[in-house]
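Asks: sequence unknown, structure follows:
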């Protein structure tokens, strides 16, 4: 789906993710729903704050396949690429920002950045491995 690059667009995207996860059988209070929603919230916030180009929207894609949930957020600002190595270190304890990709790294099984094939910009993606109900019961 496409959203305006505004705080309202980010909020609507986050709500869509948590609702879709519930529709797919991952309840609102499940660990997977909470993790995927938190990752999506960070990625769309980055798209709005750092990837915003006036008059351009960001896109969110959420898919579930082969035991993983994939979140993709595309914006049109290709020159501002997150550095996976740089962003994965712990943030400064007194900093007011800079924790987003650290949180994504902690919650996602893997994440990365790729150029948008259909236009200018980039797609930041993250994947969370979905656990079956049997695996959840064993790990509890």
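Replies: Thanks, I have it. Small disclaimer: the values here were computed from a predicted structure and weren't measured.

Asks: okay, CA-based contacts and neighbour counts for the rest of this
Replies: Noted.

Asks: just the helices in this structure please.
Replies: 7-23, 31-49, 84-87, 100-107, 133-139 (DSSP state H).

Asks: Would you mind finding the most buried of those?
Replies: Sort these by mean neighbour count, taking mean count of other Cα atoms under 10 Å, and helix 31-49 sits at the top with a mean of 22.

Asks: That one packs against which elements?
Replies: helix 7-23, strand 58-65, strand 68-75, helix 100-107, strand 122-129 (3 or more Cα pairs under 8 Å, 6 or more residues apart in numbering; DSSP states H and E).

Asks: Included below, for side-by-side comparison, is a second structure:
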């Protein structure tokens, strides 16, 4: 799942001279949150676009989504609850 999010940021979110950012955190309940931020807010993830990667992410994650901003950033995030796998 992490590899898919990073591959999407590199493939679809890269702007020459700019990289992506990876964030990992665990809250008090043991929920792991993975965040991948890139600088292409104009290119949102589309699970219906025909690729299988986001379908796998959606299947494995307990929750996932996209947050916009501040411009030009977008963050794709995934949460996995402790004990859910």
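Replies: Yep, it's here. These numbers come from a predicted model, not from an experiment.

Asks: how about the helices of the first structure, which one is nearest residue 74 of the first structure?
Replies: Of all the helices of the first structure, it is helix 31-49 that lies closest to residue 74 of the first structure, at 7.4 Å by Cα to Cα.

Asks: What lines up with residue 68 of the second structure in the first structure?
Replies: Using TM-score structural alignment, the partner of residue 68 of the second structure in the first structure is residue 115.

Asks: ditto for residue 8 of the second structure
Replies: Mapped onto the first structure by TM-score structural alignment, residue 8 of the second structure lines up with residue 46.

Asks: Excluding covalently adjacent residues, which one is nearest to that match?
Replies: residue 100 (7.9 Å; Cα to Cα, 6 or more residues apart in numbering).

Asks: try residue 59 of the first structure
Replies: Once flanking residues are discounted, residue 59 of the first structure sits nearest to residue 2: 4.4 Å by Cα to Cα, 6+ apart.

Asks: My read is that that neighbour contacts residue 47, right?
Replies: No - assessed by Cα atoms under 8 Å, residue 2 of the first structure is found out of contact with residue 47, at 12.0 Å.

Asks: Quick check: neighbours shared by these two?
Replies: Overlap of the contact sets of residue 2 of the first structure and residue 47 (by Cα atoms under 8 Å, 6 or more residues apart in numbering) consists of residue 58.

Asks: Now render the helices and strands packed on helix 31-49 of the first structure as TSV, adding distance to residue 82 of the first structure.
Replies: Below are those laid out as TSV (distance: least, Cα to Cα, whole Å):
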stretch	distance to residue 82 of the first structure
helix 7-23	19
strand 58-65	16
strand 68-75	12
helix 100-107	8
strand 122-129	9
